[in-house]
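*Asks:* I would like to see how this sequence folds:
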Amino acid sequence: MKLLIKNGRIIDPTQNIDLKGDLLIENGKIVGFDKNIEINDAIKIIEAKGLWVLPGLVDIHVHLRDPGEEWKEDIESGTKAALYGGVLRLACMPNTNPPNDSPEVTSYIVKKSKEKGYVKVYPIACITKGQKGEEITEFGRLKEAGAVGVSDDGKWVQNSEIMKRALFYAKHFDLAVISHCEDQNLSQGGQINEGIYSAKLGLKGKPPSAEVIAVIRDLILAKEAQKSVHLAHLSTKEVIPFLKWAKDEGIPFTAETCPHYFTLTEKEVDNYNTLAKVNPPLRTEEDVQAIKEALKEGLIDIISTDHAPHSSLEKEIEFELASPGMIGLQLLLPLSLNLVRDGYLTPLQLAKYLITNPSKVIRIEPPCFKKEAPAEIIIIDPEEEYILTEDFIKSKSKNTPFLNKKLKGRVKKVILNDNIITLD
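*Replies:* This next block holds a predicted model:
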């Protein structure tokens, strides 16, 4: 079958392409793109005037809760939410139950993803057994089972000697190392950002220093090991000077933030709103602005969701007992588009932050529009406005402070190989 997408804004960050034109697909593979493609063969045409046509997004920070907490999310529901959010490849974090610290769990995720997944899933395995920070897992066997990286996400590897060895081992096995940057000695028991609202609500705060100290330590170890470390979900302005220092020093690292850290402030937790409880916590307006500036400068050049589903059982309880986290797979695109609307990023830069740069971290070839590449295409309307209702959300869990709020920007169609999926 030949498929022609007509009159769209074609954006491919792998080729630095941003043009209005047509994209031709045949038998599930890219044939090419041009300003105007005339073809007489039997063909299906999709009119994309006013729409953007991009390769599928890549999210390297997703919690699928499978195995062990399938009442919150599972591989099938999580990948369906990803599909509706335009995320056609994702990496899932290892803090499952049991944690992904063995080849058996990794193999389970790979097998179930192939059987039930709507999109491609890449497992991230644990750095340490049981995420206890004491004994390194078997990186080689985990990679053989399908792991593309290691992380103790949800916990920081407190022991610097173990983290240093993990970087050296990961370098040998060519695995990504993703760090949850939070010194628990400083943040232990913290509920929200340390500041005005923690004082007002009588809740123990998490200071920015917990994130900053972890970032500095990991950057220094990355320098010694000459192995890149990926700094996950950065949230505070206090880390920015150290990212600049690391760039100047030539230290290998990548840095990520999430849409809620450049969109929301700690004000969201007022009145003990557990939907806004997240880890690291939402911070101040100054922090939000600093994160946006860091994205503009390229100090942070990856946007991921940290999609963290929780059922009402974990959210509709006392604030101190509520689990931190919010869903994000269907929010990634509309919230990130605000960076373009506000002039911080161009559409092409945003596409790099959502497609090519995250792909580099986990060492995969990104979706693209190069000739003969498999069709992994999303067609989006950047201007469509709609209300985020529970019915719209495809995750099992609905935990987001954006619930019943207006969003702008929506995925209209997905083309996967020779399948055309209309998302209504």
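
*Asks:* From now on I want contacts and neighbour counts done on CA atoms only, so please keep to that.
*Replies:* Fine.

*Asks:* So which residues make contact with the helix or strand hosting residue 200?
*Replies:* Using DSSP states H and E, residue 200 maps to helix 196-201. Helix 196-201 has contacts (Cα atoms under 8 Å, 6 or more residues apart in numbering) with 192, 204-205, 266-267, 269-272.

*Asks:* here's the other one to compare against:
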Amino acid sequence: MRIPSTPSIAHQPLALVNGRLFDGETFSGAHGGVLILDGAILDLGPEIAPKNLPSHARVIDCGGDVIAPGLIDMRAFVGEPGAEHRETIATATAAAAAGGVTTILARPDTNPPVDEPAVVDFLLRRARDTGRVRLIPSAALTHGLRGEEIAEIGLLQQAGALAFSDGAESISNARVFRRVLSYARDFDALVIHYAEDRDLSAEGVMNEGEFASRLGLSGIPREAEAIMLDRDIRLVALTGARYHAALVTTTLSLEIIARAKAAGLPVTCAVSINHLTLNESDIGDYRTFLKLAPPLRHEDERRALVKALASGLIDIIVSDHNPQDVETKRLPFAEAENGAIGLETMLSAGLRLVNAGELSLQRLIGAMTLRPAEILGLPQGRLKIGAPADLIRFDPEEPYVVDPANLHSRCKNTPFDEARMEGRVKLTLVAGETAFEAE
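*Replies:* Predicted structure coming up:
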């Protein structure tokens, strides 16, 4: 350890000691600590203990809690610009910090959409001025998210957009999407696409099947997702562009992703924490907070998604954070808006899978940290000397009950309302600075 010997507030080392180190690559519970200096990890391991630290170091005893990289969420709606009544960058990043999320990839389907460099610049400045965690803009693939005219991907990338998506919209025109992929390939840009055949999903409001019939609701077939995803993968093979499926929710989609990866195509995919931990039966008596897009699927599909995540076929977990206000959720199920908040509960919900023996803690953390960092080309998401000190401390066994009134998001449409959870985040650091600390 090489630590400046002269005490300085500006360069005071911070040490997290007496913890269990977990990441998605190297550490799976080793006892030790992390030493931080000037916003980066200076050293880590079992030798990071109070007896080995200089007197001027600030020391936090983690009491056996987990020390892990901060989570990276690749799908979240942050409200600004144009939907500040649903969420703002300030409230979204406060929720993220409380949930252990240190980097957010913001969706581009705002008002106006993120289809001009000026909007990218606005988001970066607002995040700098009001955000508690890192916020990275994703920009639109097409102007106005209309799926017709390709956006200026090169200029948007220069302005600071790290990925490109039309948010919750699918580009139905195959010719346009081929051109999008070809254009993105020339800039080595990541294309994130929400795969759904809108003609096939039509007026559906939940997963098609027996349960939808019993509730008297129109269904969305699994094929609506699979048909569009299969088309996308064929166009990726044609163009060679980097492609990320925003959300996969069915075994049909898993088969398509498996074939694409076996063929060596540059394809990755995500699953939302909701589809991993909930199923269509949880909708119960028309619970609109569980009306999502894509819809919650059958329990067999949920289990298949968990297995695919455990095997590495599914790359990452996202919150799919989508705040909706009371006026759009307190409606008959068919009329309510899609979406649920998730930044603050993503980790705790994921720990349900760990506690059930369906997933290892290391794999869960890797799917929320290292793998999204690799896909986005970020230096965060790992416990490694020289990496940014975006870190979290949490107790995976501490129980609590989700109280919407205590959540930091502006809207309270959580699918885990009054649910019993385990896994309380106690400390969130961004570049070594405290973004959240539990009281």
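
*Asks:* sorry, back to before: looking at the contacts of helix 196-201 of the first structure, which is nearest residue 26 of the first structure?
*Replies:* residue 266 (48.9 Å; Cα to Cα).

*Asks:* which part of the second structure lines up with stretch 84-91 of the first structure?
*Replies:* Mapping stretch 84-91 of the first structure onto the second structure (TM-score structural alignment) gives residues 98-105.

*Asks:* quick one on the thing from earlier: ok, of the contacts of helix 196-201 of the first structure, which come out buried?
*Replies:* Buried by 16 or more other Cα atoms under 10 Å: 192, 204-205, 266, 269, out of those.

*Asks:* For the alignment partner in the second structure of residue 66 of the first structure, give me its contacts.
*Replies:* Aligned by TM-score structural alignment, residue 66 of the first structure pairs with residue 80 of the second structure. Contact partners of residue 80 of the second structure, counting by Cα under 8 Å, 6+ apart, are 87-89, 110-111, 123.

*Asks:* Buried only: go through the residues you listed for me.
*Replies:* Here, 16+ other Cα under 10 Å leaves 87-89, 110, 123 buried among the contacts of residue 80 of the second structure.

*Asks:* just those residues now: which is nearest residue 194 of the second structure?
*Replies:* Proximity of these to residue 194 of the second structure (Cα to Cα) peaks at residue 110, which lies at 15.8 Å.

*Asks:* For residue 280 of the second structure, see how far away the closest one is.
*Replies:* In this view, residue 110 of the second structure and residue 280 of the second structure are 29 Å apart by Cα to Cα, to the nearest Å.

*Asks:* Reformat the buried ones among the contacts of helix 196-201 of the first structure as JSON lines; add secondary structure.
*Replies:* Output for these, formatted as JSON lines (DSSP: H, G, I helix; E, B strand; the rest coil):
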{"residue": "192", "secondary structure": "strand"}
{"residue": "204", "secondary structure": "coil"}
{"residue": "205", "secondary structure": "strand"}
{"residue": "266", "secondary structure": "helix"}
{"residue": "269", "secondary structure": "helix"}
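
*Asks:* which position in the second structure aligns with residue 248 of the first structure?
*Replies:* Residue pairing (TM-score structural alignment): residue 248 of the first structure is matched to residue 262 of the second structure.

*Asks:* Actually, residue 347 of the first structure.
*Replies:* Residue pairing (TM-score structural alignment): residue 347 of the first structure is matched to residue 361 of the second structure.

*Asks:* neighbours around that match, how many?
*Replies:* 21 (other Cα atoms under 10 Å).

*Asks:* residues in contact with it?
*Replies:* Residue 361 of the second structure touches 22, 28, 351, 354, counting by Cα under 8 Å, 6+ apart.

*Asks:* Then residue 132 of the first structure?
*Replies:* Residue 132 of the first structure neighbours (Cα under 8 Å, 6+ apart): none.

*Asks:* What residue in the second structure is paired with it?
*Replies:* So, by TM-score structural alignment, residue 132 of the first structure is matched to residue 146.

*Asks:* Quick check: that match vs residue 177 of the second structure, distance?
*Replies:* For residue 146 of the second structure relative to residue 177 of the second structure (Cα to Cα), the value is 12 Å.
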